[in-house]
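**Q** Below are the sequence and a predicted model for it; my questions follow.
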Amino acid sequence: MEEVKLLGFWPSPFSHRVIWSLKLKGIKYEYIEEDVSNKSQLLLQSNPVHKKVPVLFHNGNSIAESTVILEFIEETWPENPLLPRDAYQRALARFWIKFGEDEGLIIHKFFVAIGGEREKAAKEILEVLKILEQQGLKENKFFGGNTIGLVDISYGWLAHWFLVTEEIVGVKVIEPSKLPLLHAWVKNFKDIPVIKDNLPDYEKLVVHMKSYYYKLLFEVVDL
């Protein structure tokens, strides 16, 4: 019998990526909540390089980093595929996943921006999201067409966590007038039952991210 465990943290979009993938594939697993303010020996031993969640355990082996975990899940359990079967389409999917990872710094800049820098950061992220919308999503319901896939899962943070960021920062970016296709995608993504039933409570997430925001903000100001 396979042993599958996930070490995660409830506000983490990276942990939720793995949860969505496991549930969409129908894989039974045990979830272990990590206290990131007091990291467990399990976390430190299973991910000694980055010491971060999520970590997936499969038959005694540990796999770290959410994008690596998603690939592992796809290869280990090919049923209910989340990547296209066509090699070229798989390559495109991996390109857009990497695009999101590479542009992650802009999200951080938007989150910690103050004063006039806030509007500047919003414009930068808007340009990135326009590329994602026009070249990645196009006119599709999801990034892979009419069904949810690994690219959608990798951008799942946009559908919930980024909306919280907008509320905290006080600047709206994903609006119908600016990003109509991406705005529609957010609704389509969150309407999937597996996604809808496995999102952290919005208000609780706002409280958590506000605390994180002010901590980062004071660190930036101190610099």
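**A** Structure's in. What do you need? Residues are numbered from 1 along each chain as shown.

**Q** C-alpha from now on. contacts and neighbour counts both.
**A** Noted.

**Q** Show me where this structure has its strands.
**A** For the chain, applying DSSP state E gives strands covering 4-8, 30-33, 55-58, 61-64.

**Q** From the contact counts, what lies against the first one?
**A** Contact here means 3 or more CA pairs under 8 Å, 6 or more residues apart in numbering; DSSP states H and E; on that basis strand 4-8 packs against strand 30-33, strand 55-58.

**Q** Mind doing that once more with 10 Å?
**A** Contacts defined by 3 or more CA pairs under 10 Å, 6 or more residues apart in numbering; DSSP states H and E place strand 4-8 against helix 13-24, strand 30-33, helix 41-46, strand 55-58, strand 61-64.

**Q** most residues in a single helix of the chain, which one?
**A** helix 202-222 (DSSP state H).

**Q** For that helix, which residues meet the burial criterion?
**A** Leu205, Val206, Met209, Lys210, Tyr213, Leu216 (16 or more other CA atoms under 10 Å).

**Q** Redo the strands of the chain as JSON lines? Include mean neighbour count.
**A** Listed next are those as JSON lines, based on neighbours: other CA atoms under 10 Å:
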{"stretch": "strand 4-8", "mean neighbour count": "21"}
{"stretch": "strand 30-33", "mean neighbour count": "13"}
{"stretch": "strand 55-58", "mean neighbour count": "22"}
{"stretch": "strand 61-64", "mean neighbour count": "16"}
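
**Q** about what we covered before: which one of the helices and strands packed on strand 4-8 lies closest to Trp96?
**A** helix 13-24 (15.4 Å; CA to CA).

**Q** What angle do strand 4-8 and that closest one make with each other?
**A** 150 degrees (axes from the mean of the first three to the mean of the last three CA atoms, to 10 degrees).

**Q** what comes up buried for helix 13-24?
**A** Going by neighbour count (16+ other CA under 10 Å), the buried part of helix 13-24 is Pro13, Phe14, Ser15, His16, Arg17, Val18, Ile19, Trp20, Ser21, Leu22, Leu24.

**Q** try this one side by side with the last:
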Amino acid sequence: MAEETRVILHGRRLSPYVKRVEIALKIKGTPYEFVEEDLKNKCPLLLKYNPVHKKIPVLVHNGKPLVESFAIRDYIDETWKTGPELLPEDPYKRAQIRFWASFLHQHFFEAWILMSKTKREAQEKAIKELYKKLKLLEDGMKDLFRDGIPSSVDNKIKVPINELPVAKELHIPHEIVVTSVKLLRELALKSSVDT
């Protein structure tokens, strides 16, 4: 890949935020280099590219860094015209999808983290809250797609995620996910006991 058109994604394979960017790149057919980051020992490049949040993902294109997965997704959609559009052309539908994606991002991941860090009653409460949020999401998405004309985004939502070729290509083995979740839970529970 020529240096001036090189696309580099800094992230961790298990991060849902990084996955969002990887899926967008794959859908668009954009070749990229993946740099696995160690978040305990952040590399100088990551700190240079994202000095504000010092987080992943970071996409570097033409030597210019971009941060925050939704902003990166929009950049990918606007920069590479190959492949299907990631968002519909209709401004209202595009805004609605952005809203629900943000809602899912804020509430689903927050609830999942809470479920993994808590025990018994608190965990049950977090699960109930998650179900309420998912019901809101489901109801909100019904209105968005009621015209019956599926867009490329509709198709991605309606097809089971694990059946998408992109998802199969980016699949992380079950054992790695389970081991990582167990480790995160153990660390979270240990830190709650220590405090």
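**A** Good, I have the coordinates. The shown structure was predicted, so the numbers you read here are calculated from the model rather than taken from an experiment.

**Q** where does the TM-score land?
**A** The TM-score (TM-score structural alignment, normalised by the length of the second structure) is 0.86; 187 aligned residues with a CA RMSD of 2.3 Å.

**Q** distance of the residue mapped onto Glu127 of the first structure from the second structure from Ser191 of the second structure?
**A** Matched by TM-score structural alignment, Glu127 of the first structure corresponds to Lys132 in the second structure. Applying CA to CA, to the nearest Å, the value for Lys132 of the second structure to Ser191 of the second structure is 28 Å.

**Q** Check Trp112 of the second structure too.
**A** 18 Å.

**Q** Repeat that for Leu144 of the second structure.
**A** With CA to CA as the criterion, Leu144 of the second structure and Ser191 of the second structure are 42 Å apart.

**Q** before we move on, what about Pro165 of the second structure?
**A** Distance from Pro165 of the second structure to Ser191 of the second structure, by CA to CA: 39 Å.

**Q** residue contacts, the equivalent of Lys51 of the first structure over in the second structure?
**A** By TM-score structural alignment, Lys51 of the first structure lines up with Lys54 in the second structure. Residues near Lys54 of the second structure by CA atoms under 10 Å, 6 or more residues apart in numbering: Leu39, Lys42, Cys43, Leu46, Leu47, Lys48, Val67.

**Q** what does the first one align to in the first structure?
**A** It stands for Leu39 of the second structure. Matched to the first structure by TM-score structural alignment, Leu39 of the second structure sits across from Val36.

**Q** Relative to Leu56 of the first structure, how far out is its match?
**A** 16 Å.

**Q** same check, this time on Gly100 of the first structure
**A** On the measure of CA to CA, Gly100 of the first structure and Leu56 of the first structure end up 22 Å apart.

**Q** want to try JSON lines for the helices and strands packed on strand 4-8 of the first structure, with distance to Phe162 of the first structure as columns?
**A** Compiled in JSON lines, these are given as follows (distance: least, CA to CA, whole Å):
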{"stretch": "helix 13-24", "distance to Phe162 of the first structure": "10"}
{"stretch": "strand 30-33", "distance to Phe162 of the first structure": "22"}
{"stretch": "helix 41-46", "distance to Phe162 of the first structure": "27"}
{"stretch": "strand 55-58", "distance to Phe162 of the first structure": "23"}
{"stretch": "strand 61-64", "distance to Phe162 of the first structure": "23"}
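
**Q** And the ones you listed: which comes nearest Ile168 of the first structure?
**A** Closest among these, using CA to CA: helix 13-24, at 16.9 Å.

**Q** quick one: the closest one to chain centroid distance?
**A** Counting by CA atoms, centre = their mean, to the nearest Å, helix 13-24 of the first structure is centred 9 Å from the centre of its parent chain.

**Q** Mean distance between that helix and the second structure after superposition?
**A** Superposed on the second structure, helix 13-24 of the first structure shows a mean distance to its aligned partners of 0.9 Å (mean CA distance after the TM-score superposition for the first structure).

**Q** Please tell me which residues of the second structure that helix aligns onto.
**A** Going by TM-score structural alignment: helix 13-24 of the first structure matches residues 16-27.

**Q** Next, count neighbours for the aligned partner of Asp90 of the second structure in the first structure.
**A** Using TM-score structural alignment, the partner of Asp90 of the second structure in the first structure is Asp86. Neighbourhood size, Asp86 of the first structure [other CA atoms under 10 Å]: 8.

**Q** picking that back up, reformat the strands of the first structure as TSV; add distance to Leu82 of the first structure.
**A** As requested, the strands of the first structure are exported to TSV (distance: least, CA to CA, whole Å):
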stretch	distance to Leu82 of the first structure
strand 4-8	19
strand 30-33	21
strand 55-58	18
strand 61-64	19
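
**Q** ok, and the contacts of Lys54 of the second structure in the first structure?
**A** On the basis of both residues aligned by TM-score structural alignment, their matches' CA atoms under 10 Å, what survives of the contacts of Lys54 of the second structure in the first structure is Leu39, Lys42, Cys43, Leu46, Leu47, Lys48, Val67.

**Q** filter those residues to the buried ones?
**A** Leu46, Val67.

**Q** Need the residue closest to the centroid of the second structure.
**A** Tyr17 (3.0 Å; CA atoms, centre = their mean).

**Q** wait, what's in contact with it?
**A** Contacts of Tyr17 of the second structure by CA under 10 Å, 6+ apart are Gly11, Ile56, Pro57, Glu68, Ser69, Phe70, His105.

**Q** In the first structure, what stretch matches stretch 66-73 of the second structure?
**A** Using TM-score structural alignment, stretch 66-73 of the second structure lines up with residues 63-70 of the first structure.
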